[in-house]
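**Student:** just to be clear, the model below is a prediction. Sequence and coordinates:
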Amino acid sequence: MTRRTVEEHAAAVAALLAPVLAPRAETVSLAGALGRLTAEPVRSPVDLPLFRNSQMDGYAVRAADLVDLPRTLPVAGVVPAGAPVPAELPAGTALRIMTGAPVPPGADAIVPVEDTAPDGHGVRILAGRRAGEYVREPGSDVRRGDVLVPSGTRLAARHLAALAASGLAEVPVRRSPRVAILTTGDEVVPPGSQPAPGQLFDANGIALDAAAREAGAIPVLRGHASDDPAQFATLLAEATERADLVLTSGGISQGDYEVVRQALEPRGAWVGAVAMQPGGPQATGVVDGVPVLCFPGNPVSTQISFTVFLRPLLRAAAGLPPMPARTARLAEDVRGVLGKRQFRRGRVGENGRVELVAGPGSHLVASMAAADVLVEVTGDLPAGAEVAVIPL
């Protein structure tokens, strides 16, 4: 079995995925656009506001009629929000108006209701207003053709509100990679089922699905195949039809029932090992033009492999900020493994020192949940040594 360094395998994975992770655009509905990255500047097709309307509940008036106050004006009627534009307001009159309702021609100010008092069939104006006060003019928010949202913006609720207010139902965004996730093994059963002796629950399917989403990808298929090559081949064919990238877990070691290796090696895939622990067995290939990235089956190995080799690429493709390694000092002595880079699970304390969580075993999935960083260990290291830590 050929062995790569961590850097060599990371470079091979990056080269394999470069074509499918290259920036591309697609148009999605606003309902599905939250968190997506705009692929180009989005311009308003309209002026906002669309028409002159009232900022307050009150009375539309001519400012020139409010020179001597207080003054009682006859009320010409009422205009609610959503009504057509009223007829021109005669001089010396007021029009009862609701917030958002169209302001009639001739009116140039709104007197808030709290600055008025009923007076018979009219309204007594207690405070004057200058022309333009509380009147929202068309285009005072944004003009037709102005940029509403710049290119490269991660869409939040406030951006979607502006797009919707401008009448846009769709938005061009950077296309997220479509990922298929395939777990394997006769011994694996779904969470919630009753395992038989020798079986275990499938943690990798949900872990890879969640990790892919968190990194900006869209899982389009999550399936499980037994150690039957025909069943795996059928699932793999479905995955390559639907996804830009296929992820597998398990089935690539040197045992007798390595269904992924058996399916991919005849297709020219690289199946080998990386000088790391956990996560030594790795494989890469292309099936029907779709890259396939294969991780080992132990739950911690799968998660570490995703974090080290795939997460940076997916986040970059989705426009998410990187999560680079930083440094911390060990809180304790650590024994390494000769010739391998270990990725130990750790937790950074308030003093900035990193403590290891449990041992190096690839089965310690509960301990993985208790960690907040991966600690890169190369050889024996004393307490206080500076190490690279990768945030989880």
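**Tutor:** The structure has been received and is ready for your questions. Numbering: from 1, shown residues only.
**Student:** make it CA atoms for all contacts and neighbour counts henceforth
**Tutor:** OK.
**Student:** which strand or helix spans residue 363?
**Tutor:** According to DSSP states H and E, residue 363 maps onto no helix or strand at all.
**Student:** shouldn't it be in contact with residue 300?
**Tutor:** Yes - taking C-alpha atoms under 8 Å as the definition, residue 363 is a contact partner of residue 300 at 6.0 Å.
**Student:** neighbour count: these two, which is higher?
**Tutor:** residue 300 (26 against 15; other C-alpha atoms under 10 Å).
**Student:** can you tell me the element the more buried one falls in?
**Tutor:** Per DSSP H and E, residue 300 falls inside helix 299-305.
**Student:** what's the helix or strand that comes right after that helix packed up against?
**Tutor:** Following helix 299-305 in sequence order, the next helix or strand is helix 311-318 (DSSP H and E). Here helix 311-318 is seen to pack against helix 6-21, helix 204-214 when contacts are counted using 3 or more C-alpha pairs under 8 Å, 6 or more residues apart in numbering; DSSP states H and E.
**Student:** could I get those helices in JSON lines, plus columns for distance to residue 387?
**Tutor:** Output for the helices and strands packed on helix 311-318, formatted as JSON lines (distance: least, C-alpha to C-alpha, whole Å):
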{"stretch": "helix 6-21", "distance to residue 387": "16"}
{"stretch": "helix 204-214", "distance to residue 387": "25"}
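**Student:** quick one: closest of these to residue 304.
**Tutor:** Across these, residue 304 has its closest neighbour in helix 204-214 (10.7 Å, C-alpha to C-alpha).
**Student:** how about residues contacting that closest one?
**Tutor:** With contact meaning C-alpha atoms under 8 Å, 6 or more residues apart in numbering, helix 204-214 is reached by 179, 181-183, 218-219, 222-223, 249, 297, 299, 302-303, 306, 311, 314.
**Student:** and it, what's buried?
**Tutor:** 204, 205, 207, 208, 209, 211, 212, 213 (16 or more other C-alpha atoms under 10 Å).
**Student:** second structure for comparison follows:
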Amino acid sequence: MPDGSLMNTRPDAARAPSCCDEEAGLMPPAEARRRLLADAVPVEGLPVEGQETLALADALGRILAEAPAATRDLPPFDQSAMDGYGLAEADLAPAAAPALGRTITAGADPGPAIAAGETVRLLTGAALPEGVAAVVMEEHVALRAGQVLPRRALRPGDNIRRRGEDVACGEILVAPGTRLDARHLALLAAAGIAQVAVRPRLRVAVLSNGNELGGAIHDSNRPMLLALLARPEVACTDLGVLPDDRAAIAAALRDAARDHDLILASGGVCGSDADHLPGAIRDAGGWVRTLRLALKPGKPLAHGRIGRAACLCLPGNPLAALVSMLLLGRPLVARLAGAPDLPMVPQAAVAGEGFARKPGRAEYAPARIVGHDAAGLPILVREGSGGSARLKPLSRADGLLCLPASCTSVAAGDAVQFHPFATPLGL
């Protein structure tokens, strides 16, 4: 919880520094993230409705609340790992030539046990009859006069999937707090789990603030933030655009806090005379901290709480709002939803151009992949000529080029860090 000096204080007591002030005293984004998450309480710990029980078909993307246990062994019986021939242990010797008997297909009854000197043809997944010690691949045998002649030496257990070797009956399958994806649903279905208990959806109210919106200037932040929040574990309410009226904002925030877990706003945090969001949070009975980050774009930020609803106020410029949401908003949403906090590990890349920059703030710039070097690393060029209000460069970018605060220049061919917007194997 914040100290008492930050709670319910009036904004006219001390004017917050403008986002256009000098670079001194800026907070690193990692420290801002730490502070945001320290104040976050997962929804499961709040007095909201309890968990839901869903069929697997409806559980994709939801956060698991209870650990399901397997109701059966996987595999449920010893089975052949491939098309081949099942041999008794006595016939694993190089000179053995057992006689070929019946064929067993997947799903068929395995029938009686085999003895030394006889073999059965097995298709992949077929249950093994008693007496099968190993399975030889059909590519590794010769068939002659009704006999099977293995061309490779085998050991007991070769090419056999043993009962329960993947999952044992009663074993915990997926840990609570996991966001369920296709892999988990496949495992749960195979283990005989038809329903799962999931955490309640995180209820997020999204708004934009500013008298300039709605006329010649259309609001782009709300559609962008709502799209970023369009996940199965989140339920969003669109509060629209609120005017630069402190009393009206406070009333809307007070109402939203009654039945939401997070209020997400953009605009109104820079510190100018028309920026009322921090003061409105206090007027609504909450507390708020305003931060100035060593981040480009995205220096101004505010976070706090009204009752049980967390509040996060992002900058108004679209690229700054996006960067702040990706770096700080998404981890906060994950923490409140009870989801795992995934590390944001950048990908190695190579600069395709040289440029100079002013140090002091970590920078995230839209970048496009123009090729790959001999090692397969993406070669990047910046999209657009800068400016946190420009959307076209962002729409054409493949991801964000990340430059540390200490960086003063980049030369073509330098190693750089890159956060791609999409990955080929993403689930």
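**Tutor:** Alright, I've got the coordinates. All of these numbers come straight from a predicted model, not from anything done at the bench.
**Student:** for the contacts of helix 204-214 of structure 1, which one is nearest residue 112 of structure 1?
**Tutor:** residue 218 (50.1 Å).
**Student:** from residue 188 of structure 2, how far off is the counterpart of the closest one in structure 2?
**Tutor:** Matched to structure 2 by TM-score structural alignment, residue 218 of structure 1 sits across from residue 234. As defined by C-alpha to C-alpha, to the nearest Å, residue 234 of structure 2 lies at a distance of 23 Å from residue 188 of structure 2.
**Student:** who's more crowded, these two?
**Tutor:** Taking neighbours as other C-alpha under 10 Å, residue 234 of structure 2 and residue 188 compare with residue 188 leading, 21 against 17.
**Student:** where along the stretch 201-350 of structure 2 do the helices fall?
**Tutor:** 221-228, 246-258, 277-283, 318-324, 330-337 (DSSP state H, counting those that start in this stretch).
**Student:** of all these, which one is nearest residue 79 of structure 2?
**Tutor:** helix 330-337 (41.1 Å).
**Student:** which outside residues touch the closest one?
**Tutor:** With C-alpha under 8 Å, 6+ apart, helix 330-337 of structure 2 has contacts from 33, 36-37, 40-44, 63, 199-202, 233-234, 261, 340-342.
**Student:** also stretch 235-242 of structure 1?
**Tutor:** Counting by C-alpha under 8 Å, 6+ apart, 178, 180-182, 220-221, 223-225, 246, 287-288, 290 sit against stretch 235-242 of structure 1.
**Student:** same thing but at 7 Å, please
**Tutor:** Contacts to stretch 235-242 of structure 1, defined as C-alpha atoms under 7 Å, 6 or more residues apart in numbering, come from residues 180, 220, 221, 246, 288, 290.
**Student:** who's in contact with the fourth one?
**Tutor:** The neighbourhood of residue 246 of structure 1, defined by C-alpha under 7 Å, 6+ apart, consists of 179, 180, 181, 239, 240, 291, 292, 293.
**Student:** what's the answer for the second one, then?
**Tutor:** Applying C-alpha under 7 Å, 6+ apart, we find residue 220 of structure 1 in contact with 178, 179, 180, 242, 243.
**Student:** so how far is residue 145 of structure 1 from it?
**Tutor:** From residue 220 of structure 1 to residue 145 of structure 1 the distance is 36 Å (C-alpha to C-alpha).
**Student:** swap in the fifth one?
**Tutor:** Remark: distance between residue 288 of structure 1 and residue 145 of structure 1 (C-alpha to C-alpha) = 44 Å.
**Student:** more neighbours, the two?
**Tutor:** residue 145 (12 against 9).
**Student:** I'd assumed residue 47 was in contact with that one.
**Tutor:** No - contact criterion C-alpha atoms under 7 Å: residue 145 of structure 1 and residue 47 do not qualify, at 8.3 Å.
**Student:** the nearest residue to residue 150 of structure 2 once chain neighbours are set aside - how many residues pack around it?
**Tutor:** In space, and not counting its chain neighbours, residue 150 of structure 2 is closest to residue 141: 4.3 Å by C-alpha to C-alpha, 6 or more residues apart in numbering. Neighbour count of residue 141 of structure 2, defined by other C-alpha under 10 Å: 16.
**Student:** cool, and residue 161 of structure 1?
**Tutor:** By other C-alpha under 10 Å, 13 other residues sit near residue 161 of structure 1.
**Student:** and for residue 395 of structure 2?
**Tutor:** The number of residues packed near residue 395 of structure 2 is 11, by other C-alpha under 10 Å.
**Student:** from residue 11 of structure 1, how far out is the aligned residue in structure 1 for it?
**Tutor:** Matched to structure 1 by TM-score structural alignment, residue 395 of structure 2 sits across from residue 369. To residue 11 of structure 1, residue 369 of structure 1 is 28 Å away according to C-alpha to C-alpha.
**Student:** now swap in residue 110 of structure 1 and tell me
**Tutor:** 66 Å.
**Student:** have a look at these two and say which one is more surrounded.
**Tutor:** residue 110 (30 against 12).
**Student:** not counting sequence-adjacent ones, nearest residue to that one?
**Tutor:** Closest to residue 110 of structure 1 by C-alpha to C-alpha, 6+ apart is residue 60, at 4.6 Å.
**Student:** same check, this time on residue 135 of structure 2
**Tutor:** In space, residue 135 of structure 2 is closest to residue 86, 4.5 Å off (C-alpha to C-alpha, 6+ apart).
**Student:** counterpart of that neighbour in structure 1?
**Tutor:** Alignment note: residue 86 of structure 2 maps to a gap in structure 1; criterion TM-score structural alignment.
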